[in-house]
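K.L.:
Let's see this in three dimensions:
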Amino acid sequence: MTPATTTPRLSASTISRPSLLTSSYLLHSAKKRRRRRLEFSSSDSSEDEEDVDDPTPLATPLPPPTRGGRQRRGGRVRRTRGQRRGGDRGHFTAPRQTRRDPSPLHSSDDSPSSPSSPQQHQPQQGVVDAISWRECDEHTPADFPFQDQSAGVQPELGCTATSNILDFFLAFFDVTVMTLIVNETNLYRQHLLNWGRPGSVREYAHKAPWTDVTVPEMYVWLAYTMLMAHVKKHDLKDYWSRNVIIQTPIFGKYMSRDRYRFIYKYLHFTTSMGPVPNDRLYKFRHIMSLVQERFTKFFKPYQKLVIDESLVLFRGRLSFIQYIPSKRHRFGLKFFVLCDCKTGYVLDFIIYTGTDVDIRSGDPHGFSGAVVKTLMDKHFKQNHILYTDNYYTSPALTQYLLQEETGTCGTVRKFRKHWPAFPDTQERGTVKKKEGGPMLALQWVDKRPVNILTTVHTGDLQDSGKVDHHTQEPVKKPDAVIDYNINMRLVDKSDMMVSDIDCLRKTRKWYRKGFLHILDLVVLNCHILHQQLTQNTSLSLRLLERQIISQLFEKFGTILPRIGAVRDVNDRMAAAEYMAAHKLVLNPLRPSGRAGFNKCQVCMYTSRRDKKRTETKYRCAACNVALCPVNCFAEFHSLENY
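P.N.:
Sure, this is the predicted structure:
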């Protein structure tokens, strides 16, 4: 009897994957997926039916879930096959519900209205509903007479044409500002010392020898920080190096290396040790406000003003760091700067943080319009003329500034709201003009079309002072373009001048970078104020800062005693070349053979003690001046006013 043959049971491992993909299997899978989609859509519809509190209808119904999205079932999020293969890897988000918000600019008058329809849109204050543009050949601009005779340097500065250059700097960084910095720095160091747990690394990190900072010491620290922009070295320790190849004797004369590093480590500007709600600049808000107040108080602008962006280099971790590819540094803190066009003086600035503390949110003219309103708030109703680039300029904002008695001129983006349409194909050099009341919309074709919106120009062609290299004819441009190019470059010019004395140091603390940039702006404004009072244009910004540094050392610096009795050989020979020329020698003998005596130069003309006539037989070999060998020789070669 033969045994019955049995068919072996096939496991999943013995069946190849293609054998499973039968027609019945595919049909069953399709029905299963269809059933899940119906369940998902029915659950959404039931939830929508229960929500009856909001009568506003949706513009479009919710779309059913697609295979490319992520589906939620059973309290968990399930990825679809396409996402598992590397598709969407974002979080699950419900389909966006866009609601109807009819605007008078786009709604038709014959649209039916019903009690269940959404509430009609009410135009906000300052919003332009429509602007009527018409072509014109001649345009009469608005008149902005500026007759403010008090523009320029204000008496609150406390300086005159004969004042010392240091007095201009001390007007900004006075005792009030420096006392704030000193007190907050000392408190911050004490806070860090108390913060560490006993035995922790943080506790020992702040137990180095420390004495509280004083106001004169902080002035010396600022002088060294500004001096580092003139003496470039790769490492901070190299400034205090005694190597004869790279040494700089002034470093270490008034402050040691470790003391400078400790002050920079604990530099602080606020007593608040925790974040302030909605204020990301709380760490140096107080010091920034004090300096801004002095910027506005010491100088009253002339008629023409300009607003532009400035970028301070910072590549650390920061929530409101900005990227501007057209700037030199590209990454950093973005400053919105208001400058006077005639002098380049920085009147005010705003640091972009992404919050509505400094710039009001929800402005009808957008974020860029809110920036203009905030910076110009103190200068409205004074017949100023404002120059802006295409980030700020718009017809709606221009009309608002006209109501505030402020003229404007700036480039405009092609797709700005209410901007008139111009033909796309035009020959180079052609000008098309359209006016809407006192506003003039102008398109001038150079290499590409240039759109200008102005309320203070006629749009007529003028000689630009340049000559075409091909035709040897003078190049003509509209008056608005020429005036815009002259005045719009002031912020970039200020950035260029500041970059020459940039004292920024590498740090992880963004507020220290912001403070050092404000220090550079203070030096720039001191240079402009000094030029306005003395009419001296030969003194450059670098030379003025060097004079400020030397006078800070002379007034607040205290020479440190040398540590150690034995001097280094390199230090002993540091002035060998100078002393080889400037040395004491005997006066020439007289014809009678006796020693020659002459009157000491220092004793006769000194201003530090009583004058007297002292006969000496010594003189300086290089200067050929009779000097006493004990004190007068050293004073003559080390003091400017001996």
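K.L.:
Could you use CA atoms for every contact and neighbour count after this?
P.N.:
OK.
K.L.:
Name the residues of the helix or strand hosting D495 that are buried.
P.N.:
Under the criterion DSSP states H and E, the helix or strand holding D495 is helix 490-500. The neighbour-count check on helix 490-500 (16 or more other C-alpha atoms under 10 Å) flags 490-491, 494-495, 497-498 as buried.
K.L.:
Return the member of the residues you listed nearest to Q125.
P.N.:
V491 (31.1 Å; C-alpha to C-alpha).
K.L.:
Please tell me how far the closest one sits from L311.
P.N.:
11 Å (C-alpha to C-alpha, to the nearest Å).
K.L.:
which residues in the stretch 451-600 of the chain form strands?
P.N.:
Assigned by DSSP state E, counting those that start in this stretch, the stretch 451-600 of the chain shows strands spanning 461-467, 474-478, 584-586, 598-599.
K.L.:
Put together TSV for those, with mean neighbour count and distance to E427 on each row.
P.N.:
Putting the strands of the stretch 451-600 of the chain into TSV (neighbours: other C-alpha atoms under 10 Å; distance: least, C-alpha to C-alpha, whole Å) gives the following:
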stretch	mean neighbour count	distance to E427
strand 461-467	14	15
strand 474-478	18	14
strand 584-586	17	80
strand 598-599	18	83
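K.L.:
I have a second one here; can you model it like the first so I can compare?
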Amino acid sequence: MSHGSIFSPLKKAFFTYFCPDNQLQKIRITFIEACQQQYTRAKNLVWKKCRTILPVPQWRGRLPKATDVKHPAEYFRGLLTSSCIENIVEQTNLYAIQCDPSKPLKVTVEEIEQFIGICFFMSIFGLPGCRMYWQSATRIDCVANTMALHRWESIKRNLHFSDNLKQAPIGEPAYDKLYKVRPLLTSLLEQFQAIPIDENLCVDEQIVPFKGKHPMKQYNPKKPKRWGYKVFVLADSSGMVYNFEVYTGCISPCNGQPDIGASGNIVLTLSSIIPDNISHKLYFDNWFSSVDLQMLLEKRKIHCIGTVRTNRLAGCCLPTDQDMKRKGRGAFEEKETIYNGVTLRAVKWHDNRAVTLLSTFASANPATTVMRWDKKKKTTVQVKCPSIVTKYNKSMGGVDLLDSLIALYRTKIRSKKWYHRVVFHMFDFAVVEAWLLYRRDSRDCGIPPKDVSSLAKFKAEVAGCLCMEKKTLKRRGRPSQHTEEEQPEKRPKTPVEPRPSTLVRIDQTGHWSVWVERKGRCKYPGIASSTFTSSEVPLVRKEILCRLRNRGMRIGGRHRFVVIDESKFSHK
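P.N.:
Okay, the predicted model is just below:
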């Protein structure tokens, strides 16, 4: 666009009517200078065919070796720090007082840790309702014995991280859509960014499942969970996270970098923590990839591979999808260009369909072969695969792997508060990150893989420590006036077996019993709760029943009961 066509006729008329001639000229000159200072994207590049092999830069970084393996709870507390939990305690108590000054919550650090531990246990057991963990039929002792139900629900109802009275109004520059959870995100982000960074990294999107009504909710049909909050994540090939950003609807340019569009700006923002001149490798998909992005990253010696959309390759004439299909499966075409002193390679490869990749350090050769299923021949065949595709497939799936690990034991607690979904996701986020750190240290210390705890066991150990470490279980009811030393020692009660349903009791299947010489109470309905010196115990299920005079014998098995003719037995 020429400078003469910058102003539309309508804008010219507006400025001519409201501004004098000299003012209009000043405005026009200022606008032209601002346009000249903006970053100009790559266009009309010269691409040429090539078959040379680009040398792969050697990574000059090094990960510190661990000397010992810590307890799972220590890894988790290293990410969710004590200062973060203290802030949760302060803001939760403040919010409870703001809601009802006559009913202060008085929550403590220990109770917040127990609350988080209970959430982790719920994610492992996966019962459909939260109250089922306290109900007698589905009771889980590690949850129900830790905290009373009403107390847990009170903490969940008042859980807060920021003071609502200090939130900026909508429309002001300081307004933050994530204000309610910003302290939690900031605290976790500081700990994630302090982790030593591996060589191969990737940037991808993550969806926090959510189907409620909120302006930040996004839809991505290519993700396993299509509806929810979007999170951009920088991770390595193992799923370890180093940086993330929750999408709020606007992506600003990275500080000190030109504006190359929203998709490129978020990569520059996330990669700002990567050290320069160490030859890290960064991978991303075609939503992020562009010639300008890879050129800017290569200037920092961050080498890239990414799938790319053909309309972002200015001036590159690659074969069409139909031409690639005629050449057959495994055909590829490679072209090269130099942009601002950076060499870029574009490779188009046809497998089931055509895919185009762009890189600053990888090329098509040396090509390898991969096994693919041939529908016509009904067998597997060898297909030629470019080297750039092999490198991309090997290191790109870190964020998807992270998603699958979180989904294994996701905290599914229903709530009317929109930010609870983000909070519980971040707690699960921290547990998976802690487990990956634990696995890295275990590998450095030479621990066999069979001795390394699984994610479920690791999360259960973290939950157990949060619920019980340095904590006393509160007893229900009024406190006793006597000390524990003055109270006589009570005999522990035998666990009570639950009564079976009526239909099972009267089905007359498998109810034979044996005689035992010990005391017990009859489990038959309607019998007085008297203690008998001897009883009948079924062989299959140990339900105590008595012999009643003039009634015959009630016999049970597998939680079942029938009536046997009393003439066959002597009465006691």
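K.L.:
of the buried residues of helix 490-500 of the first structure, closest to F349 of the first structure?
P.N.:
Using C-alpha to C-alpha, the buried residues of helix 490-500 of the first structure come closest to F349 of the first structure at V491, 11.2 Å.
K.L.:
for the stretch 401-550 of the second structure, what spans make up the helices?
P.N.:
Secondary structure of the stretch 401-550 of the second structure by DSSP state H, counting those that start in this stretch: the helices cover 418-444, 455-468, 502-505.
K.L.:
can you tell which of those helices is closest to G256 of the second structure?
P.N.:
helix 418-444 (29.3 Å).
K.L.:
Counterpart of E545 of the first structure over in the second structure?
P.N.:
Taking TM-score structural alignment, the alignment pairs E545 of the first structure with K459 from the second structure.
K.L.:
Oh, that last question was meant for D258 of the first structure, not what I typed.
P.N.:
So, by TM-score structural alignment, D258 of the first structure is matched to H150.
K.L.:
Does that match lie in a helix or a strand, and which?
P.N.:
helix 149-158.
K.L.:
and if you look at Q191 of the second structure?
P.N.:
helix 182-193.
K.L.:
Relative to the first structure, what is the average displacement of that helix?
P.N.:
Compared with the first structure after fitting, helix 182-193 of the second structure has a mean deviation of 1.1 Å; criterion: mean C-alpha distance after the TM-score superposition for the first structure.
K.L.:
Read off where that helix ends up in the first structure.
P.N.:
Going by TM-score structural alignment: helix 182-193 of the second structure matches residues 285-296.
K.L.:
wait, what's in contact with the closest residue to P258 of the second structure other than its chain neighbours?
P.N.:
Closest residue in space to P258 of the second structure, ignoring its immediate chain neighbours: Y39 at 6.0 Å, by C-alpha to C-alpha, 6 or more residues apart in numbering. Shown in contact with Y39 of the second structure (C-alpha atoms under 8 Å, 6 or more residues apart in numbering): 258-260.
K.L.:
Check M573 of the first structure too.
P.N.:
M573 of the first structure touches nothing, counting by C-alpha under 8 Å, 6+ apart.
K.L.:
sorry, back to before: and the residue nearest to P258 of the second structure, what helix or strand is that in?
P.N.:
Using DSSP H and E, no helix or strand contains Y39 of the second structure.
K.L.:
Return the distance of it relative to G117 of the second structure.
P.N.:
Y39 of the second structure is 50 Å from G117 of the second structure, by C-alpha to C-alpha.
K.L.:
go on, Q58 of the second structure?
P.N.:
Counting by C-alpha to C-alpha, the gap from Q58 of the second structure to G117 of the second structure is 43 Å.
K.L.:
Among those two, which residue is more densely surrounded?
P.N.:
Using other C-alpha atoms under 10 Å as the criterion, Q58 of the second structure and G117 rank with G117 on top: 25 against 10.
K.L.:
so that one makes contact with C467?
P.N.:
Yes: in this structure, G117 of the second structure is within contact of C467 by C-alpha atoms under 8 Å, at 5.5 Å.
K.L.:
what lines up against S263 of the second structure once you look at the first structure?
P.N.:
Aligned partner of S263 of the second structure by TM-score structural alignment: S368.
K.L.:
That match: neighbour count?
P.N.:
16.
K.L.:
With the one 5 residues further on instead?
P.N.:
Residues within reach of K373 of the first structure, counting by other C-alpha under 10 Å, total 20.
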